[in-house]
Structures are given as C-alpha cells and as structure tokens.
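A.B. asks: Give me coordinates for this.
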Amino acid sequence: MAALVTFLISLPLGLAYTLMSMQLPRTGGDYVWISRKLSPKLSVPVAVAMTFNMPTYFALTSYFWSSSFEQILLVMFKIDGLGQIPSLGAVATYLVAAIPFMFLVAINVRRPSAVSRLNTYLSIIACFAVAYGTLVLYLKGVSPLSHSFASTFSLVPRLNGQPGFSGTLEAVPLLSAFSFIWVFAGPAVAAEARDRKALKLNVLLSQLLTLALIGVPFYLMKGPVSSSLFYTGLYNFWTLAMYAAGPGAGWILAIGLIAWEILELSMGILVFSRYILAMALDRLLPELLGQINSRGSPVPAHLLDLLLTLSFLSVPLVSSVGVLALYDFLPLSLVYMGLVAIAATKFSGKAVKFAGALSLPLLSYLGWAVIMSPYLGLRGNLLWINLVYLVSLLGLGVSIYLRARVKCKKIGVQLDRIYREVPPS
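C.D. replies: So this is what the prediction gives:
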C-alpha cells in the first residue's frame, strides 16, 4: 500500500519530467529548466545546494550497502554451513562501503563509454534476482519460511510503528526518498540519449517498474509474522529469499542485491557529474569542473564527487547518530522538486502545466510526512544538526552564485543573462 501511495504521489511529477525532458533535453536536466524558467536568483542557489547535497545520498547508500554485505555473509555462511562471521569493525565497514564507489568512479574516468553497458547489465541482473526471489518465496510459502528463519537466527518477533493505514503513511517518505526520487536521473542525461523516443518512456516506465519491484515482493510478504520480524534488523525480502533458495542458489540473490546497490551508486555518479558539468558550462562553477578528457569523461567533476562522498561516508562511523543526520538531504530535495514543479507550469502545453500544478500539493504532503516521520532523524535532538546542515548548503549555494556574478561582471558578462539562453544539446 505504501508503494502504491508513493507511486500515485510521484506520478504527476514523473509526467512533468517526461514532458519537460521531451521539450528541452539538455545535460543537467532540471537544473537547466529551473534556471531558465524561474528567477536564477532563487533557483540557482537551491540547485547548487541540491547538487552538493547528492554526495550525502551516495554516502548513505554506500553505508547501507556495507550493512547489506554483512547480512549477505551472515545468512549465506549460516545456510552453507560455514559458521558464524565476525562483525565488521569500523575500518572494514568503511572500506566495504568506499571501495565499490571508488571502483565506479575509476570506470567513469577511464571508460565512460562502458558505463551505460555496465548499468544495463546490472539492471538485468538485479531485476532477475527480484523475480527469482519472489518466485522462490511464492512456491515455498512466506509464513513457514519466516518461522524457520526466526528460529535459525534466534530472532525475537516484535512490533514497532503504527498499525493500519497510519503505518502505511509512515513508510511513504522512505520509499519516496530512496526509490521513487530517481525521476530526475534520466532527464539529467537526456542530451546523451541515442534515441529521442526513449525520453517518452524513461521516467514513467521507471516509476512503473519501481512500483512492481517493491510492491509485489512486499505484498507477498504481508502478514503478522513478517510484520513482527521486519524490525529485528536481519529479516527482509533479500535475506528471507536467500534463506529460501538454500545453499548455493542463495548466492544468485546475493549477487542480485549487490547489483542493485552498485547500480544505484553508478547512476548517482553519472548524474552528479552532469549537473556539475552543466553548471561549469554556465560559468557558475570554476572552468576546471567543466573540463572533459580525451575519452569524454568530466574527470574533475568525478573527483569532486569522490572526495565529498568519502568524507560524508565517515559521518555514520564517527557518530552513533551520524547515519540519521545524513537523512538531512530530504527536505532540500523536496524544496528543489517543488521548484521543478513550478518551472513545469512555465512550459508550453496544458499537460505539463497541469502536471506541475498537481505536483505541488503532493510534494507539500511529502514535506509534512518527512518532518513527522519517526524514522528519518528530522525531529528531536537532531533538529539543530538538520538546521545547521541545510543552512550551510543553502549558504554555499548563495555564495557560489554571488561569486560567479562578481567574477563574470569583471570580464563584462552578466551571469543572469546567461540564464536567458538555452544551452545547446
């Protein structure tokens, strides 16, 4: 139900992204749209803040990947009869999280032409793993597997959160933040699409696939037993499916989970570099960040991404509340998406205007849900961390915008005039 609600909330924004991407397919996607359709004095600083906020998301994803890796080893060693694995220490956790990210950055720098193929293969492997895991759980039955899983790993069933529809709504911000938020990924690289017809299907097909890949497995796992085990930390779709598949075959699902995590990071690296590249070409960021090597890779942008992500990745390891503090990216993301929705109302065509207008109240609801969520660390003792972080990001955006205006003025260029022109595709 939460996946369905989140899908319906994100659908108008996905439609707006599709129509804007077809009208204006440019590197940087929504950054180009809001900077050209809205006042750059407002939109550009927020776009800068949002872009430099993305490494926080990558760090959080990498951190969860290291947790998933530990769960994979724990479950597979147990069912393969290899014994108990020791818990990963702080250094090992950091390395497990950082090495895949470093590897992906290296691929983007050395072989950018191979990134699209890599993402395609990872997508196929990941989707196959979800389908295989769903089939295994359906054939063997979730309820008896859950009892056996809890007994094998000595899990104590317990309930947490609100029952009924209020509990459903609590899950909506999490799904919107980590699953349905990727509406901007395809449009950000729309200028590189080999076939313009793909722009018609990219976002909406992604939303439908996301709904199916989340909704079907969770629907299969519904019931009081699953509900009481989800909060134990080890029990989830992937660990139960690995357990159901058994020795040997469980590694197929383990590889599928790894493919998902790497795919998400790979897409993030690609998109971040395009935002930085677009901003550098607009003279907003230093010219160095707009440089491309002989292989067509924006190397300085990738290195900046690597530096920021590895720095943020140390936060949850240094502080016990650090992982919750990293959720601070959510409010800024919603503000940014709100600007995109407003920009949609400035495009030509009734459909895109309507989609943008309809997105605004839905995004407002998501903002309220994020603030009220008991899971996202945006309330209570972490409030001051949230405020300092968000104000710092917005301050960075304003300072970069003002610096660029001053620098451009010295050479006789008005920065705001640049935003009256649409960059070439």
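
A.B. asks: For the rest of this, base every contact and every neighbour count on C-alpha atoms.
C.D. replies: Fine.

A.B. asks: which residues does Leu382 contact?
C.D. replies: Ala325 (CA atoms under 8 Å, 6 or more residues apart in numbering).

A.B. asks: just the helices in the stretch 201-350 of the chain please.
C.D. replies: In the stretch 201-350 of the chain, the helices defined using DSSP state H, counting those that start in this stretch lie at 224-229, 237-245, 250-281, 299-313, 315-318, 322-325, 329-344, 350-372.

A.B. asks: Output those in JSON lines, with mean neighbour count and distance to Leu137 appended to each entry.
C.D. replies: Shown next, in JSON lines, are the helices of the stretch 201-350 of the chain (neighbours: other CA atoms under 10 Å; distance: least, CA to CA, whole Å):
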{"stretch": "helix 224-229", "mean neighbour count": "18", "distance to Leu137": "13"}
{"stretch": "helix 237-245", "mean neighbour count": "24", "distance to Leu137": "6"}
{"stretch": "helix 250-281", "mean neighbour count": "21", "distance to Leu137": "12"}
{"stretch": "helix 299-313", "mean neighbour count": "20", "distance to Leu137": "34"}
{"stretch": "helix 315-318", "mean neighbour count": "17", "distance to Leu137": "33"}
{"stretch": "helix 322-325", "mean neighbour count": "20", "distance to Leu137": "31"}
{"stretch": "helix 329-344", "mean neighbour count": "22", "distance to Leu137": "33"}
{"stretch": "helix 350-372", "mean neighbour count": "18", "distance to Leu137": "32"}
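
A.B. asks: Here is a second sequence; please produce its structure as well for comparison:
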Amino acid sequence: MPESATQQKQQIFVREATGLVKNVSFLDTIALNLSNMSVGPLLTTIAGFAGATFVIAPSVSGLNLVVASAIAFLLSVPQIVIYTIMSRRYPRAGGDYVYVSRNFGGFWGSTLSFWGYTMETLAFIALVALLVDFSIGGAGLSLGGSFSTWGLLFTNGTTQFVVAASIFAILIGINIAKPKAGYRLVTAITLFGVFSLLLTMGVYLAAGQSGVANYINGFAQAVKLTGSDSSYQALAASYTPSGLPFDLNFNNMIFIMPVIFAFVYPWLNAAPAVASEIKGSRALRWNVPISAFTGFLLLTGAFAVLYGVAGMPFVNAVFSSKAYAGFGLNFFSLAMGIAGGGVVSWIIGLGWIAMQLGTMAYAVIIFSRYLLAQSMDRFLPSKLAYVSPRFGSPVVAHLVDLVITLALIGITAYFFENISGIFGAIIASMIYFVFIGLAATKHALQKEKGTTKVVLALAGIGNAIVFGFVSYQYLANPGFTGLNNVTYFYVIATFIAGALIYLGSRWYHKKRGIDISLNYKELPPE
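C.D. replies: A predicted model of the protein is given here:
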C-alpha cells in the first residue's frame, strides 16, 4: 500500500509541527527588531575607545552623521520591502533561511544561511556580550566617586568573562524555562532603552551649547588636557571643514557606511525569524516597516540633537580625539557628565547598559530559531529540533548556543587583540543579504503577480546591488572594517563547514531512505 502524502512529509521533516507556541505580540515584534537594529551599540562604538569609528576613520571632515544615517536608511528600503513581503509568504521559524533555501535549493540555501547568519551571529553575540561589560564599566566610570573603582574592574579579562558569561547563561535559562518571559524581557529592556535614549536627548536639549561647553571645559581642566583638547572652543576650532557645500563630504560618509550597516539598518530579520510564533496578521504585516522607521527616527534623532546642541565641528573633533577616547567619552557618557550625576545620570547609565543587553537578549531567541529551522529540515542534527513539551522551548538549541558562545566570550575576553578579527565575520552577513535579494527576485518572477511582482523583483535587485557594494567596501578597507587573517579564516572555514554539513547530512539520510533535498521544495511545518 503506497504511503500517503502526510506520511511522506513526516518522513522528510523531523516532525509535522515545530512545537513552538504563538507567544509573540505586535509589541514584541517591534522590540525584537529594534534590539536587532542595535542603535545603542552603534552609539557606543562611534566614539569612546581606541578602535572607535571616528577615532580610526581617515578623516571626519564633512562627515555628517545625520545625513549618513539618512543615506543608510534609504539604501535599506529594498531590505524593508523584501522582509515585509517575504515574511508573509514564508511565515516560518528561521525566516530568511526558509525562503533562501526554498528558492536556491538545499545545498546553497542551507550553506549560505549557516554561513551568513548562524555562525556570524555567534561572533556577534560574543561582541555584544563584551559591549555589555564595557557599558557597565563605562557607566561606573562616568558616575564617578566610588563607582569609578567598580568601573575599572571591567578592564580585567576575568571580570569581563564572568559577568558576560553569567548574564548570557541567565538569558538562556529564562528562554528555556519560559519562552514567553524571554520575549517579554526583550520588550521590557527595549522600552527602557528607548526611554533612556529619549531622556539622553532631553539632557542635551536642556543643557544647550553652554552646558556642553561648561562640562568639557571643566573636564579638560581637571584631567589637564592641552592643545586642541584643552577646551570646547579649542576642539571646535580644530575641526577642518570639507570646503564642500553645506560641509557634506559624501565620500567620508559612504566610507563609514559599513559600520552603520553592521549594526543598524539591514537587521530586520528578528521578527520574521519567529514568524510562526507571531499572534495576528497585523503584526506579521507591519512589524518590519514600523521597526525600521522607528530605528531610523531614534538613531537620526540622536545624531541631530547632538549636532544641533553641540555643533558638528565640536562633535566630530571630540569623537575623533584619541585623548577623549582614552577617557571613554561617547554619546551616553557625555550626557551623563552634563547631567551632573544623580538620578538622571543613573537612568542614562542603566539605559546605556540596557541597549546592549537587549541586543544580547534578542540574539538568544533568534539564534535558537535558526538552529531549530535548519534541524527540522535535517540539515543540522535532528536533536537540535527538540522542543520541550513542558516548556515549549528548543532546549537543545539553546544549550548548544550556551556552550559555543561561552567559549567565544572567554576567548575574546582574554585574547581580544589577537582574536578581534572574528567580529569582521559580519562581511558574511553582508554577502548573505545579496543572496536574500536574489532569492526575493527569483520568488517574485516565479510566484508573484501584478504590482507585487514588480516591486519585489526590483527590491531584490536593489538589495543585491546595495549589499554587493557594502561587501566591496569591507574588502577594500580592511584596516577600517577590522578584517584580518582571523576574519578570513573564520569566514572561509564556516562556509566550507556549512557545505560539508549539508553534503554529509544528505549522504547520511540517503542511506536511510530519506532524500533531504525534497524538504526544500515545500514549506516546513509551522
């Protein structure tokens, strides 16, 4: 007697349903995407340490962050269109992995997703874990007094590892025991982070230029800075205008585009990756555009307030100053200093930490969904697809994430200078986004009709062009983008690993009468 279609499908996929529960509200989807967009981590890495964007940029002349943010947002519009449409066509755990693999087949789809998101995310989580450490230490130093000693503890590798590892383990534990609480935690942290960012802008607006100048002048005198770093006026005067209309040097703005893209605008895949858990069609339809526009307003607004109050000459000069970088001066710590301590400084400091923590908390959830989706297709070992009937969470996927990420956190905490190139693995994601665009175009031409067909096809082509150029920028400027031999080894090794895993899995299952390539011809279980 021949097998029914249901029996055949059950044999191909690990099981007929993921076992996940629809726990994700509309607000949760927005929070997930905003945490994914990492506005706080970008504001933290623009200035404040030796390797900060403005410190290592060849020139900050005419580098207007407001305009740069607006350009980056416009370049990300094709990505917004793609995720908005495709997450409704493929509402499954794993998001873009599902539609890339369904359009390019198992070998290329699985390899690219494993390489461009799964393995890159591990490196990114380790980086953000250390940014949580740095923000705790930086907030302590900015509060001054006895907190300065507390802040100095976070310059020690052991402290960095213990704190980051403990926080990460707690987040994993929460998501294993109560997935719904994991989502609500991301939402709560994100809302507090947004509130603190708005408060930070309010502090700048209330202080005005004189407030910024008074703080910088007092700080420079207290730590005995000289020359162009000696005062607000000296810093502003040291800035060299570009000489171009409106002092806009588009070459310099395009040059830092890889940094903005590494943190913010293209990262809209969080909610689509949990699409099968989202409650309601409105949330599925609108979460991406609302999140993208909100992230744009928050980041661009922060830059606009900073420039409007302190002036672009001062901001560009102080953020590119090695002396002030040595004291950890960035968007948040400057506002804490201007606020003068007390409750407001505390809230800004806690918000600074929360914005890094939110990024880590979202990544714990999303990474496990990619592992789950890839294992449901039998690309990865089927044990990773296990969802606890008691908790409704992918327990094994979370535990694998815990073990690997703790190892990466430990390595980066103790050997940061030697291993920091691993964070350049973000180039794999930029290349992966090229294929996301191409997959969207292929889908549009084969399966869509009318206006949607044209819009999605053009968005896909535009996306491929944008991220092809961004990928080129990464490769053309390795000193700025952080690419080195460690990066190249990690990127090449993870791509080869993805290809070998697929080929090995297909061979293994074929010997047992299962052709896993058939998985990629239909939607996976919900």
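
A.B. asks: Distance to Ser123 of the first structure for the helices of the stretch 201-350 of the first structure - can I get that in JSON lines?
C.D. replies: JSON lines is the format used below for the helices of the stretch 201-350 of the first structure (distance: least, CA to CA, whole Å):
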{"stretch": "helix 224-229", "distance to Ser123 of the first structure": "27"}
{"stretch": "helix 237-245", "distance to Ser123 of the first structure": "16"}
{"stretch": "helix 250-281", "distance to Ser123 of the first structure": "7"}
{"stretch": "helix 299-313", "distance to Ser123 of the first structure": "22"}
{"stretch": "helix 315-318", "distance to Ser123 of the first structure": "28"}
{"stretch": "helix 322-325", "distance to Ser123 of the first structure": "27"}
{"stretch": "helix 329-344", "distance to Ser123 of the first structure": "25"}
{"stretch": "helix 350-372", "distance to Ser123 of the first structure": "28"}
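
A.B. asks: Of all those, which one comes closest to Ile214 of the first structure?
C.D. replies: helix 237-245 (9.9 Å; CA to CA).

A.B. asks: State the distance from Gly116 of the second structure to Phe319 of the second structure.
C.D. replies: Separation of Gly116 of the second structure from Phe319 of the second structure (CA to CA, to the nearest Å): 32 Å.

A.B. asks: Then Phe379 of the second structure?
C.D. replies: 46 Å.

A.B. asks: now Asn217 of the second structure
C.D. replies: Taken as CA to CA, the span from Asn217 of the second structure to Phe319 of the second structure is 15 Å.

A.B. asks: Ala169 of the second structure too?
C.D. replies: Taking CA to CA, one finds Ala169 of the second structure at 34 Å from Phe319 of the second structure.

A.B. asks: With Leu500 of the second structure instead?
C.D. replies: Leu500 of the second structure is 45 Å from Phe319 of the second structure, by CA to CA.

A.B. asks: if you count what's nearby, which of the two comes out ahead?
C.D. replies: Using other CA atoms under 10 Å as the criterion, Leu500 of the second structure and Phe319 rank with Phe319 on top: 24 against 14.

A.B. asks: The more buried one pairs with which position in the first structure?
C.D. replies: Correspondence of Phe319 of the second structure to the first structure, assessed by TM-score structural alignment: Phe230.

A.B. asks: Next secondary structure element downstream of the top helix by length along the first structure?
C.D. replies: Assignment by DSSP state H gives helix 40-79 as the longest helix of the first structure. Downstream of helix 40-79 of the first structure, the first helix or strand assigned by DSSP states H and E is helix 90-110.

A.B. asks: Direction-wise, compare that following helix with helix 40-79 and give the angle.
C.D. replies: With axes from the mean of the first three to the mean of the last three CA atoms, to 10 degrees defining the directions, helix 90-110 of the first structure sits at 120 degrees from helix 40-79.

A.B. asks: Check which residues of helix 90-110 of the first structure are buried.
C.D. replies: Using 16 or more other CA atoms under 10 Å as the test for burial, helix 90-110 of the first structure gives 93-94, 96-98, 100-102, 104-110.

A.B. asks: quick one: it to the second structure mean distance?
C.D. replies: Compared with the second structure after fitting, helix 90-110 of the first structure deviates on average by 1.2 Å (mean CA distance after the TM-score superposition for the first structure).

A.B. asks: Which residue range of the second structure does that helix align onto?
C.D. replies: Under the criterion TM-score structural alignment, helix 90-110 of the first structure matches residues 157-177.

A.B. asks: what sits up against the matching stretch?
C.D. replies: 129-130, 132-133, 153-154, 181-182, 360-361, 364-365, 391, 393-395, 398-399, 402, 406, 409-410, 413-414.

A.B. asks: again, only using 6 Å
C.D. replies: The contact list for stretch 157-177 of the second structure (CA atoms under 6 Å, 6 or more residues apart in numbering) reads 129, 133, 154, 182, 391, 393, 395, 406, 410, 413-414.

A.B. asks: got it, and stretch 164-176 of the first structure?
C.D. replies: Stretch 164-176 of the first structure has contacts (CA under 6 Å, 6+ apart) with 2, 6, 370.

A.B. asks: residue contacts, the first one?
C.D. replies: It stands for Ala2 of the first structure. Taking CA under 6 Å, 6+ apart as the test, what Ala2 of the first structure contacts is 168, 171-172.

A.B. asks: Who wins on neighbours among those residues?
C.D. replies: Neighbour max across the contacts of Ala2 of the first structure (other CA under 10 Å) = Val172, 23 neighbours.
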